[in-house]
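**Student:** Sharing a model prediction with you, sequence too.
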Amino acid sequence: MSAYDAFTTVLARKEGHVLTVSLNRPAQRNAINGEVHAGLREILALAAEDADVRAIVLRGEGKAFCAGGDVGTMVGAEEGGATSPALGVLSTLDATRMIDMLLAVRQPIVCALQGFAMGLGATIALLCDVVVMAEDAVIADTHVNIGLVAGDGGAVLWPLLESFAAAKWHLMTGERVNGLDAVRLGLALKAVPAAELDDEAQRLAARLAQIAPLAVQGTKATLNRVIRDRIHLLLETGLLLEGATMVSEDHHEAATAFLGKRPAVFTGR
């Protein structure tokens, strides 16, 4: 039994020089909770010590790549239903750890994005080195739609990949971008029919795995300095403002409305 076989909410299998990592909460559209975060961290730590792994494919089981942070954990259990301030702070810290974790992976990561990637799910996808999407898949940073400032990875990554004007619109509205438009805007490298997505991601990963690994890894580390510099510029302010909206009435209303499957009514408080 391989060490990669010991996980449940995140699955991993190695074939040749390619490690395929799958988020595995399909009933929850692969929303990120503590178990997924821990499993992904441990698998990537194993990969870091595995010289046989030269490329990684990151995908989601079921109909979606990743729905983002688990909204079910965002509604506080305090009397009166107020959102917990501590939970808000922990949520922003988790997003920061996820960014650091994915940037630290030395092997190139190919994201195979099916269905949708929302909020933190979009950030995870865009932190990958290559994004290939199903033509009918959608990606969006939906922080504002649940009453939160898009202050974490979205504020860093979207303006780096598409025009600043387009990034402002997408981050301030949470508007969804399909696979074909994502390629046009620079958010993804390729868009393919959904039935071809996994094969295309594996093909791209296999091509990366055939190139001199030290050269590929060093090139990735060099280019990721651009992202790290942007993080130093933006993240502290963004997370401070996002943390403030975590404890707002509008965020609690958005999370409650989402779970109740009704439109949210915002008051600006």
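**Tutor:** Arrived safely. Numbers count the residues shown, from 1 in each chain.
**Student:** Please make it C-alpha for all contacts and neighbour counts, starting now.
**Tutor:** Will do.
**Student:** Endpoint to endpoint, stretch 145-160 covers what distance?
**Tutor:** Start-to-end span of stretch 145-160 (Cα to Cα, to the nearest Å) is 22 Å.
**Student:** Equivalent analysis for stretch 140-148, please.
**Tutor:** End-to-end distance of stretch 140-148 (Cα to Cα): 14 Å.
**Student:** contacting residues around it?
**Tutor:** Contact with stretch 140-148 is made by 117-120, 122-123, 149-150, 154, 170-177, 242, 245-246, 248, 250-252, 254-255, as judged by Cα atoms under 8 Å, 6 or more residues apart in numbering.
**Student:** Show the buried residues in these.
**Tutor:** 117-120, 122-123, 149-150, 154, 170-172, 174, 176-177, 242, 245-246, 248, 250-252, 254-255 (16 or more other Cα atoms under 10 Å).
**Student:** Use this one as the comparison:
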Amino acid sequence: MRQGPAGEEAMVLEAYERFQFRRDGRVLTVAIAAPGAVNAVDARLHAELATLFTDLQHDSHSDLIILTGEGKAFCAGGDYAWFEEQIRNPKSFRAIAYEARRIVTSLLDLEKPIICRLNGPAAGLGATIALLCDIIIADERAVIGDPHVKVGLVAGDGGAIIWPQLIGFARAKEYLLTGDLLTASEAARIGLINHAVPAAELDSKVAEVAAKVLGNPRWAVRWTKTVANQPLKALAAQMMDSSLAHELLSNMAADRAEAVRAMREKRAPRLTGE
């Protein structure tokens, strides 16, 4: 999207099928609205995430983005039907590597401040997107984690980049290697997110922080963020190709297929080490 009349920019945003947009002055709320109860990532949502943040950068009618989820979840990881298609046809997994890279790099490139309103569970790619936002404010009942390993995948879509930067390597590797989920309150305590508040206070806390950010000069805010993100952008450039290559390899392992079957059948996986 290029800067232009409000009608043209609205048409670009209206083309998105997996997001809903609400404006309040210079604040644009972007809500993940995928089919199903947990806003799981399917092929369409993945493709739209790869262009969303570039389009938000060029939206001339907003200065701050609030990213949240419709319903009771933020984004609870990948859709199992999509996983099974990737297992049956590894070429389909290979084909989305460019999108996966762009999701991370375009989110880090976004100059506008972006607040994550973490209204419910965030897992896998959903957690990565939440944690790559500038400020994360959660409903204290929400949970967050990166359970890629539980479905037989390398945490290659950005989790291995951002978790260690927020909570250190020892804690990050424990959560990435176990796939365990944290409560929002625990995540705030260890510094993974900024705030965990009661559900009734979530919107007021988001509005409070947004007002503080918007009360400062626009370009001072945007370019301070730009400078602060430079180390993360360097890490993404250094790590994403290798991360995605290893994730692609893990998608072709026998234990990957068994892990997904076990999840769908709600049983313990029968792993072979292959």
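**Tutor:** That came through, no problem. Every value quoted in this text rests on a predicted model; they were computed, and no experiment measured them.
**Student:** what's the TM-score here?
**Tutor:** The TM-score (TM-score structural alignment, normalised by the length of the first structure) is 0.90; 265 aligned residues with a Cα RMSD of 2.0 Å.
**Student:** Restricted to helices, list the buried ones among the contacts of stretch 140-148 of the first structure.
**Tutor:** 120, 122-123, 154, 170-172, 242, 245-246, 250-252, 254-255 (DSSP state H).
**Student:** What is the nearest of those to residue 91 of the first structure?
**Tutor:** For those, the closest approach to residue 91 of the first structure (Cα to Cα) belongs to residue 246, at 8.6 Å.
**Student:** The closest one maps to what in the second structure?
**Tutor:** In the second structure, the residue equivalent to residue 246 of the first structure is residue 251, according to TM-score structural alignment.
**Student:** same deal with residue 134 of the first structure?
**Tutor:** In the second structure, residue 134 of the first structure lands on residue 139 (TM-score structural alignment).
**Student:** ok, now which ones touch that match?
**Tutor:** Counted by Cα under 8 Å, 6+ apart, residue 139 of the second structure has contacts 118-120, 184, 196-199, 202.
**Student:** What is the aligned counterpart of residue 31 of the second structure in the first structure?
**Tutor:** Alignment note (TM-score structural alignment): residue 31 of the second structure maps to residue 22 of the first structure.
**Student:** and that match, that's in a strand?
**Tutor:** Yes. Checked against DSSP: H, G, I helix; E, B strand; the rest coil, residue 22 of the first structure lies within a strand.
**Student:** now it: how far from residue 82 of the first structure?
**Tutor:** Residue 22 of the first structure sits 34 Å away from residue 82 of the first structure, going by Cα to Cα.
**Student:** out of these two, which sits in the more crowded spot?
**Tutor:** Per other Cα atoms under 10 Å, whichever of residue 22 of the first structure and residue 82 has more neighbours is residue 22, with 22 against 16.
**Student:** Pull up the gap between that one and residue 43 of the first structure, please.
**Tutor:** On the measure of Cα to Cα, residue 22 of the first structure and residue 43 of the first structure end up 11 Å apart.
**Student:** Tell me the residues that contact both of the two, please.
**Tutor:** Common neighbours of residue 22 of the first structure and residue 43 (Cα under 8 Å, 6+ apart) are residue 12.
**Student:** List the contacts of stretch 213-231 of the second structure.
**Tutor:** By Cα under 8 Å, 6+ apart, stretch 213-231 of the second structure touches 63-64, 108-109, 111-113.
**Student:** one more time with 6 Å, if that's ok
**Tutor:** Stretch 213-231 of the second structure has contacts (Cα atoms under 6 Å, 6 or more residues apart in numbering) with 111-112.
**Student:** Report the contact partners of residue 200 of the second structure.
**Tutor:** No contacts exist for residue 200 of the second structure under Cα under 6 Å, 6+ apart.
**Student:** what's the counterpart of residue 228 of the first structure in the second structure?
**Tutor:** For residue 228 of the first structure, the residue aligned by TM-score structural alignment is residue 233.
**Student:** cool, and residue 255 of the first structure?
**Tutor:** Under TM-score structural alignment, residue 255 of the first structure pairs with residue 260 in the second structure.
**Student:** how far away is the closest residue to its match other than its chain neighbours from residue 70 of the second structure?
**Tutor:** Of all residues not flanking residue 260 of the second structure in the chain, residue 151 sits nearest, at 5.4 Å (Cα to Cα, 6 or more residues apart in numbering). Distance from residue 151 of the second structure to residue 70 of the second structure, counting by Cα to Cα: 25 Å.
**Student:** try residue 89 of the second structure
**Tutor:** 31 Å.
**Student:** Comparing the two, which shows the higher neighbour count?
**Tutor:** Using other Cα under 10 Å as the criterion, residue 89 of the second structure and residue 70 rank with residue 70 on top: 19 against 13.
**Student:** What segments of the first structure are helices?
**Tutor:** Under DSSP H, the first structure gives helices at 34-48, 85-104, 120-127, 153-161, 164-173, 179-185, 197-210, 213-246, 249-260.
**Student:** most centrally placed residue in the first structure?
**Tutor:** residue 124 (2.0 Å; Cα atoms, centre = their mean).
**Student:** what does that residue align to in the second structure?
**Tutor:** In the second structure, residue 124 of the first structure lands on residue 129 (TM-score structural alignment).
**Student:** ok so, going back, which one of the contacts of residue 139 of the second structure has the most neighbours?
**Tutor:** Busiest of these [other Cα under 10 Å] is residue 118, holding 32 neighbours.
**Student:** Looking at the first structure, name the residue matched to it.
**Tutor:** With TM-score structural alignment as the criterion, residue 118 of the second structure matches residue 113.
**Student:** Double-check its match against residue 135; I have them as touching.
**Tutor:** No. Shown here, residue 113 of the first structure and residue 135 do not form a contact pair, counting by Cα atoms under 6 Å, at 9.6 Å.
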